[in-house]
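[1] following is a predicted model, sequence given first.
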Amino acid sequence: MAHWLFQEEHEMLRKSVRGWVEKEIKPHVEEWEQKGEFPRELFYRAGELGFLGLTYPEVYGGSGEDYLAGAVFVEELARCGSAGVAAGLGASVVIAGPQIYKFGSEELKQKFLVPTITGEKIGALGITEPNAGSDVASISTTARDEGDHYVVNGSKIFITNGVRADYVVTAVKTDPAAGYKGISLLVIEKDTPGFTVAKKLEKLGWNASDTGELVFEDCRVPKANLVGKENMGFYYIMQNFAWERLVMALEAVAAAELALEEAIRYAQQRIQFKRPLSKFQVIRHKLADMASWIETARSLTYHALSLFASGEDAVTAVAMAKVYACETANRVADEALQIHGGYGYMMEYPVQRYWRDARVGTIGGGTTEIMKQIIVNRLIK
């Protein structure tokens, strides 16, 4: 059912993305999950179809669409059944790309953003460290000024696309004594001497995406790779968090819907006590609850999206949407697994993947606890 927020052109895009997902992604999900990554060619294909540049201007190879178009792509990609695929493609254009587009020089845009939109280059955003997660101000990776270069030392962890990214937009301390006011962003290319991928991390979910631990040892980065102004990195990071968190809420709603569909399908097919599970009141009520939670999450998320897309202050609404949508995805996936009974615990059924993939939603992009802190701070102010 179409929603008032989306216009005809958005629904046409939705049909196009859904067709691509059904034909070129879904049939390969199980294989990619087993391999622990999806082929790099998928970036090229998504770029070729124009999906990676929806929210970027035509001058950089995008199509100049609005954030609603970006939301449609996110929703339909999430329905592929592998959050890892969605995370890998999204990390490049939703998390790394915007930092360069909004704050980078024209040189950086041409060198990194343009090939990211075409799918020729893969981007990542490097913020989290072993001892600094939600507390961005506490990062310890440093960038020492040495004339026309910065010398970077430190490490990053839990970086989506970190293993095969062509570049990482990296948060560093250019003024270690200044706290969050001393953070800058540098684009560090993967072949830069001193930059190594320490290891590919094994995860509970998102298995089709690569997540890496990165190490920088006397890594010399040209000053031309500074994003925006020195010591403004913290502010740049905060500005893009709203869109990143909104994307996670949109993905969570779509994933929850997928889990519900799987639960309904199983309940109609599984026979116990000589009748389908879908005939038992307890199961029917579970399905009704799950559907109600999803629609509530969708309404809250679309409200936040409408505010964000129209340029209004959406920080509180986005935080609320991320909390409720991601928590809902966990609840729905858990109920879907419960409806499957013992089979839900078996790897051959996709519901176990939906359950595993959903869990990180309340952690990544700002934990539920941090979101609640943002909400209450703004309520009190």
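    In hand now; what should we look at?
[2] every contact and neighbour count from this point should use C-alpha atoms.
    Noted.
[3] give the contact list for residue 128.
    134, 136, 139, 156, 157, 158, 159 (CA atoms under 8 Å, 6 or more residues apart in numbering).
[4] okay if I get these as JSON lines plus distance to residue 298, neighbour count and secondary structure?
    Formatted as JSON lines, the contacts of residue 128 follow (distance: CA to CA, whole Å; neighbours: other CA atoms under 10 Å; DSSP: H, G, I helix; E, B strand; the rest coil):
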{"residue": "134", "distance to residue 298": "26", "neighbour count": "18", "secondary structure": "coil"}
{"residue": "136", "distance to residue 298": "29", "neighbour count": "19", "secondary structure": "helix"}
{"residue": "139", "distance to residue 298": "34", "neighbour count": "25", "secondary structure": "coil"}
{"residue": "156", "distance to residue 298": "33", "neighbour count": "27", "secondary structure": "strand"}
{"residue": "157", "distance to residue 298": "31", "neighbour count": "24", "secondary structure": "strand"}
{"residue": "158", "distance to residue 298": "28", "neighbour count": "21", "secondary structure": "strand"}
{"residue": "159", "distance to residue 298": "28", "neighbour count": "23", "secondary structure": "strand"}
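[5] check contacts around the residue nearest the centre of the chain.
    In the chain, the residue lying closest to the centroid (CA atoms, centre = their mean) is residue 87, at 4.7 Å. Contact analysis of residue 87 by CA under 8 Å, 6+ apart lists 160, 206, 209.
[6] distance check, it against residue 208.
    Distance, residue 87 to residue 208, by CA to CA, to the nearest Å: 9 Å.
[7] sorry, back to before: pick the one among the contacts of residue 128 closest to residue 368.
    For those, the residue nearest residue 368 by CA to CA is residue 134; the value is 10.7 Å.
[8] that closest one contacts residue 371, doesn't it?
    No - contact between residue 134 and residue 371 fails when scored by CA atoms under 8 Å: they sit 10.3 Å apart.
[9] wait, residue 356 touches residue 207, no?
    No - assessed by CA under 8 Å, residue 356 is found out of contact with residue 207, at 9.5 Å.
[10] which one of the two has more residues nearby?
    residue 207 (24 against 18; other CA atoms under 10 Å).
[11] do you know how far that one is from residue 292?
    29 Å.
[12] repeat that for residue 349.
    Counting by CA to CA, the gap from residue 349 to residue 292 is 24 Å.
[13] pull the longest helix from the chain.
    helix 233-269 (DSSP state H).
[14] this is the comparison structure:
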Amino acid sequence: YSVAAPAWDLHGYIIAPFLIRHGTEEQKASWLPHMVSGEHIAAIGLTEPGGGSDLKNLNTSAQLEDDGYIINGAKTFITNGHIANRILLATKTDRSLGAKGISMFWVNLNADGVSRGRNLKKIGNKAQDTAELFFDNVKVPAECRLGAENDGWRILMDGLVRERLVVAIRSMVIAEAAIDKTITYTKERKTFDQTVFDFQNTKFKLAEMVANVEALRPFVDRCIELQLTEDVTPELAAKVKLTTTEVADRVLDECLQLHGGYGYIWDLSIARN
């Protein structure tokens, strides 16, 4: 179904484009080959303990000192936080500017002063690790700043469309895959002297799910087409993310119900979705 785990989505579809679009030629030549080879696994550091994703009020700071910056702060809910060795880190370089005082840094997670907390246990997305990260007087060279100082907000907003599209496409494929697997399962599973698929209610439910997904697919495809020319607006990206995630949630619930008690068994893929 050509859908990747969230760890790869973040590394390849979200972080790499940030570097491509906003890095200097020297930065791209230095950083991107290591990401392609897998030598460097990337994370992005936005969310903070207590503050959530309130980027305007970030507490993680980067203070200019000599030929680099000193970073202090903490991040939480960081996807790839335990497997990554590089992080695109959002920091405050000028608190007086609010959201416009954010700067982005490409930070080595093996540097002195970086520590990792526990691997947070979640009710879902078990294929990805989610970590707490701490930065204590971490020295970062000035050449590891992505974009200009205090230009982080613009950089992050530039990537918002792409991030929303990644979520939308993933949700669309998850829903399609769940329906395909459920059709196969209901045709094989027998109860009351017939297959589950033969029950009229099953056919009603499957038809409704297929109709909803097929009606939404052209919208997703159109957004992908527009993204190739960078014509997707943040509002359009928000719409496609909202609709696809809600449809995927409904489809997964209905598909799980059609699996009966086995839908709650971890051995079946519908339970893991």
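    Arrived safely. Being a predicted model, the structure only gives us computed values, none of them experimental.
[15] the stretch 1-150 of structure 1: helices as residue ranges?
    8-20, 29-35, 41-48, 67-78, 83-90, 97-103, 106-108, 114-118 (DSSP state H, counting those that start in this stretch).
[16] what is the longest one packed up against?
    Contact partners of helix 8-20 of structure 1 among helices and strands, from 3 or more CA pairs under 8 Å, 6 or more residues apart in numbering; DSSP states H and E: helix 67-78.
[17] other SSEs contacting the helix it packs on?
    Against helix 67-78 of structure 1 (3+ CA pairs under 8 Å, 6+ apart) you get helix 8-20, helix 83-90, helix 233-269, helix 281-309.
[18] let's see 6 Å
    Packed against helix 67-78 of structure 1 by the contact rule (3 or more CA pairs under 6 Å, 6 or more residues apart in numbering; DSSP states H and E) you find helix 8-20, helix 233-269.
[19] rewinding a little: make JSON lines out of the helices of the stretch 1-150 of structure 1 and add distance to residue 239 of structure 1.
    Shown next, in JSON lines, are those (distance: least, CA to CA, whole Å):
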{"stretch": "helix 8-20", "distance to residue 239 of structure 1": "25"}
{"stretch": "helix 29-35", "distance to residue 239 of structure 1": "33"}
{"stretch": "helix 41-48", "distance to residue 239 of structure 1": "25"}
{"stretch": "helix 67-78", "distance to residue 239 of structure 1": "15"}
{"stretch": "helix 83-90", "distance to residue 239 of structure 1": "17"}
{"stretch": "helix 97-103", "distance to residue 239 of structure 1": "9"}
{"stretch": "helix 106-108", "distance to residue 239 of structure 1": "19"}
{"stretch": "helix 114-118", "distance to residue 239 of structure 1": "20"}
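[20] looking at these, which is nearest to residue 227 of structure 1?
    helix 97-103 (6.0 Å).
[21] do you know how far the aligned partner of residue 86 of structure 1 in structure 2 is from residue 171 of structure 2?
    Aligned by TM-score structural alignment, residue 86 of structure 1 pairs with residue 5 of structure 2. From residue 5 of structure 2 across to residue 171 of structure 2, the span is 12 Å (CA to CA).
[22] residue 251 of structure 2 too?
    From residue 251 of structure 2 over to residue 171 of structure 2 (counting by CA to CA), the distance is 10 Å.
[23] check residue 59 of structure 2 too.
    32 Å.
[24] do residue 264 of structure 2 as well
    Counting by CA to CA, the gap from residue 264 of structure 2 to residue 171 of structure 2 is 20 Å.
[25] cool, residue 66 of structure 2 as well?
    46 Å.
[26] between these two, which has more neighbouring residues?
    Using other CA under 10 Å, the more surrounded residue of residue 66 of structure 2 and residue 171 is residue 171, with 21 against 9.
[27] now do the contacts for whatever residue of structure 1 lines up with that one.
    Under the alignment (TM-score structural alignment), residue 171 of structure 2 pairs with residue 252 in structure 1. Listed by CA atoms under 6 Å, 6 or more residues apart in numbering, the contact set of residue 252 of structure 1 reads 325, 326, 329.
[28] alignment lookup: the second one to structure 2.
    The alignment partner of residue 326 of structure 1 in structure 2, by TM-score structural alignment, is residue 245.
[29] ok, its match - how many residues close by?
    That count, for residue 245 of structure 2 with other CA under 10 Å as the rule, works out to 19.
[30] please identify the helix or strand for it.
    helix 234-258 (DSSP states H and E).
[31] now the next helix or strand after that helix: which residue numbers in structure 1?
    Using DSSP H and E, the helix or strand that follows helix 234-258 of structure 2 in sequence is helix 269-272. Alignment note (TM-score structural alignment): helix 269-272 of structure 2 is matched to residues 350-353 of structure 1.
[32] to the chain's geometric centre, what's the distance from the matching stretch?
    19 Å (CA atoms, centre = their mean, to the nearest Å).
[33] ok, stretch 69-86 of structure 2 next?
    Offset of stretch 69-86 of structure 2 from its chain centre (CA atoms, centre = their mean): 15 Å.
[34] ok, stretch 44-53 of structure 2 next?
    Put simply, stretch 44-53 of structure 2 sits 14 Å off its chain's centre (CA atoms, centre = their mean).
[35] gap between the two ends of it?
    Stretch 44-53 of structure 2 stretches 12 Å from its first residue to its last (CA to CA).
[36] can you count the residues close to residue 352 of structure 1?
    21.
[37] before we move on, what about residue 88 of structure 1?
    Residue 88 of structure 1: 26 neighbours (other CA under 10 Å).
[38] repeat that for the one 3 residues further on.
    Burial measure for residue 91 of structure 1: 22 neighbouring residues, criterion other CA under 10 Å.
[39] same question, residue 102 of structure 1
    Quick note: residue 102 of structure 1 (other CA under 10 Å) scores 14 neighbours.
[40] could you do residue 243 of structure 2 as well?
    Counted with other CA under 10 Å, the neighbours of residue 243 of structure 2 add up to 16.
[41] part of a helix, is residue 372 of structure 1?
    Yes - judged by DSSP: H, G, I helix; E, B strand; the rest coil, residue 372 of structure 1 forms part of a helix.
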